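Visitor: coords please:
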Amino acid sequence: MRWKRSEQRTGCPIEATLSVVGGVWKPLIFYALLSGRRRFGELHQQIPGSTPRMLTLQLRELEADGVVVRTVFAEVPPRVEYELSPLGHSLAPVLAGLHEWGILYRRQLQPPEE
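Guide: Purely as a prediction, here's the structure:
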């Protein structure tokens, strides 16, 4: 299957990964969805500093990449939920690695205690 945003410049697998999870907001969206299905408002609350427009654009890209599934329920008012696809769940070890590295990096930035 070929996703909408699968074009690459270098053909490097790292480029492919970063094109899907790169940026400031996408890893935070992934992290929020790792624990399960979320409504838009829940995602917005879990990601401080996000704007509705940014969140919408990022979710659309993730959906186009095949890693997030958007489900619209035929209700009034309409209800929309987002969850990771099986392909999206396969990124969990990548995010866990980023999380662990971030902890180590933060420790390196802290001044030594006297």
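Visitor: hey, let's count contacts and neighbours off CA atoms from now on
Guide: OK.
Visitor: residue 82 belongs to a helix?
Guide: No - under DSSP: H, G, I helix; E, B strand; the rest coil, residue 82 sits outside any helix and is assigned strand.
Visitor: that one - how many residues pack around it?
Guide: In terms of burial, residue 82 registers 20 neighbours under the definition other Cα atoms under 10 Å.
Visitor: and what of the one 10 residues further on?
Guide: Residue 92: 14 surrounding residues under other Cα under 10 Å.
Visitor: residue 100 too?
Guide: Residue 100 sits with 10 neighbouring residues when counted by other Cα under 10 Å.
Visitor: secondary structure element for it?
Guide: Applying DSSP states H and E as the criterion places residue 100 in helix 92-109.
Visitor: ok, which stretches of this structure are helices?
Guide: Using DSSP state H, the helices of the chain run over residues 13-21, 26-34, 40-46, 52-64, 86-89, 92-109.
Visitor: mind giving me the packing neighbours of the fourth one?
Guide: Under the contact criterion of 3 or more Cα pairs under 8 Å, 6 or more residues apart in numbering; DSSP states H and E, the helices and strands touching helix 52-64 comprise strand 68-73.
Visitor: quick one more, to check against the first:
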Amino acid sequence: METANSVTRHNEVCPLDVTINIIDGKWKSIILCRLMSKELRYSELLHSLSGCTRRMLSLQLADLIRDHIVYKTIDATCAPIKTTYHLTKLGTSLIPLIKAMDTWGEMYLNTI
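Guide: Next comes the predicted model:
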């Protein structure tokens, strides 16, 4: 919840800024879009993000996990160990917002 505690503007907490801060990041929006439809393994996420480095993906996932938007599960019964990433309940609640922002962005691009 570091994001929720650290976002203040004009000496007050702005819920819009909290939301923007959570999804702001070079790859976060794309990661969230990938996870909206299914859980993915780290390597699947990495391969789906052309140009994203392993380090950057790890940093972005760590932020999303810290903010309780994504969680990871580790299955040590497999060889190699299977690590998957999923949206949390809070993360899933972002789906309508992300879709609305995508629709607005498409409209904006078509307008300008």
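Visitor: and the TM-score between them?
Guide: After superposition, the two chains reach a TM-score of 0.88 (TM-score structural alignment, normalised by the length of the second structure), with 107 aligned residues with a Cα RMSD of 1.3 Å.
Visitor: angle of the helix holding residue 100 of the first structure against helix 13-21?
Guide: Between the direction of helix 92-109 of the first structure and that of helix 13-21, the angle (axes from the mean of the first three to the mean of the last three Cα atoms, to 10 degrees) works out to 90 degrees.
Visitor: other residues contacting helix 92-109 of the first structure?
Guide: Residues outside helix 92-109 of the first structure that contact it (Cα atoms under 8 Å, 6 or more residues apart in numbering): 27, 31, 34.
Visitor: tell me the gap between it and the middle of its chain.
Guide: Distance of helix 92-109 of the first structure from the chain centroid (Cα atoms, centre = their mean, to the nearest Å) equals 16 Å.
Visitor: just stretch 89-109 of the first structure next, same as before
Guide: From the chain centre to the centre of stretch 89-109 of the first structure is a distance of 14 Å (Cα atoms, centre = their mean).
Visitor: buried set for it?
Guide: Residues of stretch 89-109 of the first structure classed as buried under the neighbour-count rule (16 or more other Cα atoms under 10 Å) are 89, 91, 95.
Visitor: let's have these in TSV, adding distance to residue 3 of the first structure.
Guide: Compiled in TSV, the buried residues of stretch 89-109 of the first structure are given as follows (distance: Cα to Cα, whole Å):
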residue	distance to residue 3 of the first structure
89	17
91	16
95	21
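Visitor: ok, these vs residue 17 of the first structure, which is closest?
Guide: The shortest approach to residue 17 of the first structure among the buried residues of stretch 89-109 of the first structure belongs to residue 91, at 9.2 Å (Cα to Cα).
Visitor: what do we get in the second structure for the closest one?
Guide: In the second structure, the residue matched to residue 91 of the first structure (TM-score structural alignment) is residue 94.
Visitor: which residues touch its match?
Guide: Residues near residue 94 of the second structure by Cα under 8 Å, 6+ apart: none.
Visitor: residue 83 of the second structure now?
Guide: Residues near residue 83 of the second structure by Cα under 8 Å, 6+ apart: 41-42, 72-75.
Visitor: show me what it aligns to in the first structure.
Guide: For residue 83 of the second structure, the aligned position in the first structure is occupied by residue 80, per TM-score structural alignment.
Visitor: name the nearest residue to its match, ignoring sequence neighbours.
Guide: If you skip the residues right next to it in sequence, residue 80 of the first structure has residue 72 as its closest partner in space, 4.5 Å away by Cα to Cα, 6 or more residues apart in numbering.
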